[in-house]
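> Predicted structure and sequence below. I'll ask about it afterward.
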Amino acid sequence: MTRHTPRYLTPAHPTGARRLRRWIAGTITLAMLSGCTAFGGSGPSTGAVKRAYKEGYAAADIQVMDLDSNVIQRVRAATQSQRFAQVFGSTPPTATVIGSGDILDVAVWEAPPAVLFGATSVDPRLAANPMVAQSAAIPQQMVSEEGTISVPFVGQLAVRGRTPQQVERLIIAGLAGRAHAPQAVVRVVQNDSRAVTILGEVAASRRMPLTGRGERLLDALAAAGGTRQPVGKMTVQLARGGRTAIMPLETIIAEPAQNVTLAPGDVVTALFQPFSFIALGAVAQNAEVPFEGGGLSLAQALGRIGGLRDDRASVHGVFIFRLEDPAALAPEVAATARRTADGRIPVIYRLDMSNGTALFAAQDFQIRNRDVLYVSNAPLVDFQKFLNTVSNAAFSIIGIGNALN
């Protein structure tokens, strides 16, 4: 038996056309209402970001802070504490100390009449003269892994950790009673145990031995032929004993206190524009933006990405996402905040651009490497998207109705 659709439900019948249009309109409206909170966007809203302190990231609570003078001063103080002079201190120059791998030149002299070294003079004519002091021809030798060298008529001498002057006295004491008024001169020909490594964007990477003069950071860069890039775009990283700090090269040049004295084993790395931040949201350009080692303020960062979009951005929603050093936060906050695996605290800094002092704060606040700069959409932008969707759907319904009539 064939089932027939009642004529009044078909589009050809006036009543069926009206019902069909109402059904289509209701279906589209229901779809719009069910999806009105799912309009496209470039990220969370201002309210969602401000509520982030109730959520978690990497098992650590997120701190949301407004950028004011107190916050900026704490961040600046924490940055100052990471400078070379504060991290490594002032190391006074020290005397040359012999270590394993160093090459020594040892000369031993004996006053006339020579007893031990009477026939070892280089010049036979001097050896024939009993009134001329004679010297022993001792080849240069490398300090062994055990820290010793060998001296004729003295034997093995422990020289590691001693100065050349101390080794001279040991040799003279060992020759006492054997040689006639012995004298010794010890010279470090190659000092590999007291050296620093210079690499990166320099003319020639090398190892530079340290002397008792007390070479400084800029001495090492000069010894490597200088940097290959402009000074204003260079940063210098100094690693010593498990600690690492990085500073702009132009700051080291401008502030003599940051030109610290080097220590054996230091690694100096010259870096060219190693920093970048990521810009997202309602800005003119979403991108990863590199910046110079000399630093970048928040105001400069906004300028480099073309500023906020007038048609989308919320003036209340400029945020900087950062994994912050605990020293940059108030003690009561740092004491209770949970931290990431590397000991940092997730922080969101908020700048309210509707405030008249916001641009001053933006000039004082410094962007750091790997910061995320995010600008949220204005609430009316989402409402405008809703109106556009409703408008497009309404015209679609009218078009369907006209086609059915």
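Here it is on my side, so go on.
> Please count neighbours and contacts with C-alpha atoms only from this point.
Noted.
> Would you mind giving the secondary structure of the most centrally placed residue in the chain?
Centroid check for the chain by Cα atoms, centre = their mean gives Ile246 as the closest residue, at 6.1 Å. Per DSSP: H, G, I helix; E, B strand; the rest coil, the secondary structure class of Ile246 is strand.
> now Val108
What three-state DSSP gives for Val108 is strand.
> for this structure, longest strand please?
Longest strand in the chain, counting residues (DSSP state E): strand 313-324.
> where along the stretch 1-150 of the chain do the helices fall?
Assigned by DSSP state H, counting those that start in this stretch, the helices in the stretch 1-150 of the chain fall at 14-34, 46-50, 69-80, 84-88, 124-127.
> Would you mark the buried spots in the first one?
For helix 14-34, the neighbour count (16 or more other Cα atoms under 10 Å) marks 16-18, 20-21, 25, 28, 32 as buried.
> ok so, going back, dump the helices of the stretch 1-150 of the chain into TSV; add distance to Val260 as well.
Output for the helices of the stretch 1-150 of the chain, formatted as TSV (distance: least, Cα to Cα, whole Å):
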stretch	distance to Val260
helix 14-34	64
helix 46-50	42
helix 69-80	15
helix 84-88	6
helix 124-127	50
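> nearest to Ala335, of the ones you listed?
helix 69-80 (15.2 Å; Cα to Cα).
> Output the buried residues of helix 14-34 in JSON lines; the columns should cover distance to Ala77.
Below are the buried residues of helix 14-34 laid out as JSON lines (distance: Cα to Cα, whole Å):
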{"residue": "Gly16", "distance to Ala77": "76"}
{"residue": "Ala17", "distance to Ala77": "74"}
{"residue": "Arg18", "distance to Ala77": "72"}
{"residue": "Leu20", "distance to Ala77": "70"}
{"residue": "Arg21", "distance to Ala77": "68"}
{"residue": "Ala25", "distance to Ala77": "62"}
{"residue": "Ile28", "distance to Ala77": "57"}
{"residue": "Met32", "distance to Ala77": "51"}
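> before we go on, here's another structure to hold up against the first:
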Amino acid sequence: MKFTLLLVLIASLSGCSVIPGSYIPLEADAEDFDIEEQVNIYAITPSLIAEYRSQPEPKPQLNEELELEIRGYDYEVNRGDILNITVWDHPELTIPAGSDRSPSEAGNWVHSDGTIFYPYVGEVEVAGLRVTEIRAILREKLAEYIESPQVDVTVASFRSKRVYLTGEVKKPGTQPITNVPLTLLEAVSNAGGLTEIADWTSVTLTRNGETTRYSLRELYRQGDTRENVLLRPNDIIHIASNDAAKVFVLGEVNKPTSLNIGRSDITLAEALADSGGFNQAIANANGVFVIRKAPEESGKVAEVFQLYARNATALVLADQFQLQPRDIVYVTAAPVARWNRLIAQILPTAQAVYFVTLSENEITNSN
């Protein structure tokens, strides 16, 4: 009996804090909120899911410009590179690489003035030339001393050009530009791939002071090679973390949380499950809302999707409804009849989330 009385006493003392907290308190000016002017409202139904699915699936896109660049690619020698020059049948003109010297140590270094020194020929300007052009110059000059010289020129060490990888890759640092074309996808692979917290949709390439954003997600999942590019000397590639690519689960769930969107999508069902599911004691099954920033051209503040989750069929729809970065999932305890005023309270928070995201992107692009 004492234990029962104690439970009744605790319940009476905590009632003031538990019951008011089961819904968002409504401000006086919420009654003046015109929801039709501010938001687009949709019910999550089979027809809505079918409408999204009816949109044509993206097909793999061939980047013809990239293919042409790769076909016409030829490395140009520059200061700091080391050349390996061979004149056949004339070993006195070829410095062999012995067991104690690598080809780069035995080669001809391109000096800071862009020249190399070669016997009989003297100084030769090679900076900015292809190996085929250097070979032709040496053959012509050696022909004065050797009959029909056979000359071969290769790059023993590529030291003059590089690209920089920063951010969420497993091995950030520099990578050399060589005689093999280096693309964005190959550079990321050479760096060990992306980390677990990388944002696959936010890969920025800074070139000559201009920044362009690419999406490896579109490249990997849909084969859109337009998201790939041939890298050039001094390019800076930065892979952002997925701190901004989040969805937020709030309200009457067992564990309000934020979830990162990685390489794969997150559905509404997954977001609810990862947040511990509904609070069965006070959650309103018809009060599951997804609040999303509306397209700029719509003139609206947000788009609101409502799920009627009273039966298992609704959970199937939730598993087919894909969330987007910065979506807010809100489960309310308030009756559905009050959801108009409820959304009026949530929208300022939603707008703040979108504003913070926009500011972060502007700061990233400016850097």
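Yep, that arrived. Small disclaimer: the values here were computed from a predicted structure and weren't measured.
> what's the TM between chain one and chain two?
For this chain pair, the superposition-based TM-score is 0.57 by TM-score structural alignment, normalised by the length of structure 2; 291 aligned residues with a Cα RMSD of 5.0 Å.
> tell me the contacts of Gly163 of structure 2?
Just to correct that, residue 163 of structure 2 is Val rather than Gly. 174-177, 231-237 (Cα atoms under 8 Å, 6 or more residues apart in numbering).
> closest to Gly21 of structure 2 among these?
Among the contacts of Val163 of structure 2, and counting by Cα to Cα, the member closest to Gly21 of structure 2 is Ile237, at 46.8 Å.
> Report the separation between the equivalent of that closest one over in structure 1 and Leu217 of structure 1.
The alignment partner of Ile237 of structure 2 in structure 1, by TM-score structural alignment, is Val267. Here the criterion is Cα to Cα, to the nearest Å. By it, Val267 of structure 1 lies 10 Å from Leu217 of structure 1.
> counting residues per strand, which one in structure 2 is longest?
Scanning structure 2 for the longest strand, with DSSP E as the assignment, gives strand 198-207.
> now the longest helix seen in structure 2 against strand 198-207, angle please.
Counting by DSSP state H, the longest helix found in structure 2 is helix 339-366. Between helix 339-366 of structure 2 and strand 198-207, the angle comes out at 40 degrees (axes from the mean of the first three to the mean of the last three Cα atoms, to 10 degrees).
> angle of helix 339-366 of structure 2 against strand 288-293?
Between the axes of helix 339-366 of structure 2 and strand 288-293, defined by the same axes, to 10 degrees, the angle is 40 degrees.
> Give me the helices and strands touching helix 339-366 of structure 2, please.
Using 3 or more Cα pairs under 8 Å, 6 or more residues apart in numbering; DSSP states H and E, the elements in contact with helix 339-366 of structure 2 are strand 288-293.
> how far apart are the strand it packs on and its match in structure 1?
Following the fit onto structure 1, the mean deviation recorded for strand 288-293 of structure 2 is 3.0 Å by mean Cα distance after the TM-score superposition for structure 1.
> which part of structure 1 lines up with the following helix or strand past that strand?
With elements assigned by DSSP states H and E, the helix or strand that comes after strand 288-293 of structure 2 is strand 302-307. Mapping strand 302-307 of structure 2 onto structure 1 (TM-score structural alignment) gives residues 347-352.
> can you pull out the strands in the stretch 51-200 of structure 1?
With DSSP state E, counting those that start in this stretch applied, the stretch 51-200 of structure 1 shows strands at 56-57, 60-61, 63-66, 103-110, 134-136, 141-142, 148-151, 155-158, 183-190, 195-200, listed in chain order.
> And for the stretch 301-405 of structure 1?
Under DSSP E, counting those that start in this stretch, the stretch 301-405 of structure 1 gives strands at 313-324, 345-351, 366-367, 372-377.
> returning to what we had before: go through the helices of the stretch 1-150 of structure 1 and name the closest to Gln237 of structure 1.
Smallest distance to Gln237 of structure 1 across the helices of the stretch 1-150 of structure 1 (Cα to Cα): 9.3 Å, for helix 84-88.
> which other residues reach that closest one?
80-81, 238, 245-247, 257-260.
> one more time with 10 Å
80-82, 90-91, 237-241, 243-247, 252, 256-263 (Cα atoms under 10 Å, 6 or more residues apart in numbering).
> Neighbours of Phe275 of structure 1, how many?
20 (other Cα atoms under 10 Å).
> which one is it nearest to, not counting chain neighbours?
Asn369 (4.9 Å; Cα to Cα, 6 or more residues apart in numbering).
> Pull the contacting residues for the residue nearest to Pro152 of structure 1 when sequence neighbours are not counted.
Leaving out its chain neighbours, the residue that sits closest to Pro152 of structure 1 by Cα to Cα, 6+ apart is Ile138, at 7.9 Å. Applying Cα under 10 Å, 6+ apart, we find Ile138 of structure 1 in contact with 105-108, 120, 150-152.
> between those residues, which is nearest Arg350 of structure 1?
The closest of the contacts of Ile138 of structure 1, once distances to Arg350 of structure 1 are taken by Cα to Cα, is Asp105, at 64.8 Å.
> Map that closest one onto structure 2.
Matched by TM-score structural alignment, Asp105 of structure 1 corresponds to Leu83 in structure 2.
> That match: neighbouring residues, count only.
23.
> how close does it sit to Tyr75 of structure 2?
Computed as Cα to Cα, the Leu83 of structure 2 to Tyr75 of structure 2 distance reads 13 Å.
> same thing with Leu259 of structure 2?
The gap separating Leu259 of structure 2 from Tyr75 of structure 2 is 45 Å, by Cα to Cα.
> Compare those two (neighbour count), which wins?
Taking other Cα under 10 Å, Leu259 of structure 2 and Tyr75 do not tie; Leu259 has more neighbours (20 against 16).
> Now do the same for that one: helix, strand or coil?
strand.
> Tell me the counterpart of it in structure 1.
Using TM-score structural alignment as the criterion, Leu259 of structure 2 maps onto Val289 of structure 1.
> ok, that match - contacts?
By Cα under 10 Å, 6+ apart, Val289 of structure 1 lies in contact with 275-279, 301, 304-305, 370.
> what's the counterpart of Asp364 of structure 1 in structure 2?
Checking TM-score structural alignment: Asp364 of structure 1 goes with Gln320.
> Leaving out the residues flanking it, which one is nearest to that match?
Nearest to Gln320 of structure 2 is Thr267, by Cα to Cα, 6+ apart, at 6.4 Å.
> Good, wrapping up.
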